[in-house]
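> Give me a model of this one.
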Amino acid sequence: MKITSVLVTGGAGFIGANLVRMLLKRDCKVTVFDNFSTGRYAYLEGLPVDIVEGDVLDRDLLIEVIRSHQSIIHLAAQTGVPGSLLDPYHDCEANVVGTLNVLEACRAAAKDSSATKMSQKIVFASSNAPLGRQIPPAAEDKAPLPVSPYGASKLAAEAYCLAYYGSWGLNTIVLRFGNVYGPFSEHKGSVVAEFFKAICNNNVITMHGDGAQTRDFVYVADLCRAVLLALDCNEAGEVFQIATGVETSINRLIEMVRDVSGRDTSIYKAPTRHGDVRKNYSMIVKAREMLGWEPEVDLDLGLRKTYEWFVKKT
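Here you go, the predicted structure:
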């Protein structure tokens, strides 16, 4: 079935801004649902999208908006470990209750004769944080061991997505994103964005810990293709790791951003942050086999594309 109408919660944020553009290229009717607490109107300027300013904690508004869409991509969230440590209650409310409200709105829409019934596809944006202390590579069949409130809230939201498939047949798919980077990330606290902001503003790079910790960096355009494949596929009630399978240390990342920018920016070594995992990269066999997805942009090229965008914004 060709997807023609998509609601993107959190569509004015980093991933949303990239995803909305990709959806429009497919001639989809796109509605962005965002409270603009971190998202930016400027990211959507000039785009032929409908914008609903609202919060995923507003269940009644969600029911009203969701009923007219074939597919829902749920990106809206509290999106990081530091924020979850500062306010675990808000983290839970945004990530767990917000996701539950989206699912309940979809279930309510399915009961309505004017809605699209259970054919609605719901793609939920999760992360590797639920796996926490697991020895990498991260894989869908490993038991979650979250070490931060953020990981716990994303795990609970994943569980609700799978439970609504099991109990009521909602067509949910969970995508566990690696460390996403790319254009439209200037407002994010992610490591690539922070490094490039520091370089562009002639500040020092702040590195937490000894730099030996590792991550799996996935370029945002590759990730958005995975989301579209999840929308199109016939699978439901599944979890997929969306990353590259390549482990990169923060020390190596610093070398690469210095090379890309041509600047030998100084480093400030800050203490290790609570809730951060030591090593993290993913096994992506399931996404390859079931979604037909393969990352195309390697880290060097992706960093160059990202740096070009940051330079233009500075």
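> CA only for contacts and neighbour counts going forward, please
Noted.
> got the contact list for the residue most central in space within the chain?
Centre of the chain computed as the mean C-alpha position; nearest residue by C-alpha atoms, centre = their mean is Ala125, 5.0 Å away. When the contact criterion is C-alpha atoms under 8 Å, 6 or more residues apart in numbering, the partners of Ala125 are 73-75, 174-177.
> this one next, for a side-by-side:
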Amino acid sequence: MTDLRMPIGSAGQTPAVPRSVFITGASGFIGRSLVNRYKVLGAEVRGMDLHADPANNVIAGNLTRPEAWAKHAEGCELFINTAAVVSLAATWQAYREVSVRGVRNCLDVAIAGGAQRFVQFSSIAALGWEYPDQADEHCGVVIGEKYRYGVAKGASEHMVLAAHAAGEIDCTVVRPGDVYGPGSRAWLSEPLKMAKAGALILPNGGQGVFTPVYIDDLLDGVMLAAGLPEARGHVFHLCGHSATTCKEFFGNHWRWAGRSGSPRTLPLWAAVALTHAIWSVNKLLKRQDEVTPDTMYMFARKGDISSAKAQRLLGYQPKVDLVEGLRRSEEWLHATNQLS
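Sure, this is the predicted structure:
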């Protein structure tokens, strides 16, 4: 059920409802959820996505050609960029054009259109996969040839924080954990398809750390970060109550697919070698697939993420625990005929 109120922080922090909001990636899982939340609060909401959605005031466009949608963003006081290359299998060129240069395009559109606050969606992937337990916002971002999605996210943060430091526009960066819930393709529908096909493989016995955050809790955190003055110029981790293992989380998909036991596992080195071979074949065949070495690295993460800063400054407190979130997710999978 959609919450009809602005979130209130644990210490009573209450952001004002923005008069108008512009959201890129407005038809995606997170973008559409934000559109719906702000609309029921009475804000004027506009957006852009690869495909138009006139019913939600979303026009067609992409981050590389802002001239096609810049006018639609004029006059919006809050600009939220959720659009990015959401893939662990993209090329460096795609990440540069969309997730880095495209973010600068968004900043330029927001500034020219008179926006007062810019919120950039990053990801805990910006930290890589070998960060320490309870990693906070002081940890360095990942660099190098591996884990390109995370490298691109870190670079996008640089663009945004540099604009804030230069006084161009007030900016905030949010790093969600692994966002799931009704409507999630990445963490519900796609893993379920792989489980049904028997192709869901986890590295290192499935002991990699998974950091679930239910979609409604994420929206609360984003709206607090977007509306409170304390969030200006900051990066915030937004995660759920607690982490779990990949074996525990994706064991649900294995069960939903009618399989007994747990997903198959391989040592990380073997999983990386196998997925590298599959990825190479897919590139030759020009076939899109998320079976990549970077996926295995993501599933081998070693530590939990701390949301203590968001709790301290914003009063962010997740409300939906994993048991309840998975129950709602399973109901949605049934309702959308993804489960028999």
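> How close are the two chains, by TM-score?
TM-score of the superposed chains, computed with TM-score structural alignment, normalised by the length of the first structure, equals 0.84; 289 aligned residues with a C-alpha RMSD of 2.3 Å.
> Over in the second structure, tell me which residue corresponds to the residue nearest to the centre of the first structure.
Under the alignment (TM-score structural alignment), Ala125 of the first structure maps onto Phe121 of the second structure.
> against the second structure, where does the longest helix seen in the first structure fall?
Ranked by number of residues, the top helix in the first structure under DSSP state H is helix 149-168. Equivalent residues of helix 149-168 of the first structure are located at 148-167 in the second structure, counting by TM-score structural alignment.
> circling back to that earlier point, next, the angle from the helix or strand encompassing the residue nearest to the centre of the first structure to helix 149-168.
Assigned by DSSP states H and E, Ala125 of the first structure belongs to strand 121-127. Interaxial angle of strand 121-127 of the first structure relative to helix 149-168 (axes from the mean of the first three to the mean of the last three C-alpha atoms, to 10 degrees): 160 degrees.
> which residues in the second structure form helices?
So, for the second structure - with DSSP H - the helices run 29-40, 92-94, 101-112, 148-165, 190-196, 215-227, 246-256, 268-284, 293-298, 308-314, 322-335.
> any idea how far Ala221 of the first structure is from the aligned residue in the first structure for Arg37 of the second structure?
Under the alignment (TM-score structural alignment), Arg37 of the second structure pairs with Met22 of the first structure. Taking C-alpha to C-alpha, to the nearest Å as the measure, Met22 of the first structure falls 8 Å from Ala221 of the first structure.
> List the contacts of Phe249 of the second structure.
With contact taken as C-alpha under 8 Å, 6+ apart, Phe249 of the second structure is in contact with Phe210.
> quick revisit: ok, and what's touching the match of helix 149-168 of the first structure?
If you take C-alpha under 8 Å, 6+ apart as the criterion, stretch 148-167 of the second structure is touched by 85-88, 90, 92, 95-96, 99-100, 103-104, 107, 120, 122-128, 141-144, 169-173, 233, 294.
> what about burial for the residues you listed, which qualify?
The neighbour-count test (16 or more other C-alpha atoms under 10 Å) applied to those identifies 85, 87-88, 95-96, 99-100, 103-104, 107, 120, 122-128, 141-143, 169-173, 233, 294 as buried.
> What residue in the second structure is paired with Phe195 of the first structure?
Alignment note: Phe195 of the first structure maps to Pro191 in the second structure; criterion TM-score structural alignment.
> on that earlier part again, the spatially closest residue to the match of Arg37 of the second structure that is not a sequence neighbour - how many residues pack around it?
Among residues not flanking Met22 of the first structure along the chain, Cys224 sits closest, at 7.5 Å (C-alpha to C-alpha, 6 or more residues apart in numbering). Cys224 of the first structure has 20 neighbours, counted by other C-alpha atoms under 10 Å.
> which residue in the second structure lines up with Cys224 of the first structure?
Alignment of Cys224 of the first structure against the second structure is given by TM-score structural alignment, with Leu219 as its counterpart.
> Touching, its match and Leu34? I think so.
Yes - using C-alpha atoms under 8 Å as the test, Leu219 of the second structure is close enough to Leu34 to be in contact (6.7 Å).
> Thr172 of the second structure contacts Leu228, doesn't it?
No - counting by C-alpha under 8 Å, Leu228 is not a contact partner of Thr172 of the second structure; they are 10.2 Å apart.
> Report the set of residues contacting both of these two.
Taking C-alpha under 8 Å, 6+ apart as the contact criterion, no residue touches both Thr172 of the second structure and Leu228.
> one step back: now the match of Ala125 of the first structure: how far from Ala271 of the second structure?
Here Phe121 of the second structure is placed at a distance of 29 Å from Ala271 of the second structure (C-alpha to C-alpha).
> and the match of helix 149-168 of the first structure, which residues are buried?
Of the residues in stretch 148-167 of the second structure, those buried under the neighbour-count criterion (16+ other C-alpha under 10 Å) are 148-157, 159-161, 163-164.
> Thank you, goodbye.
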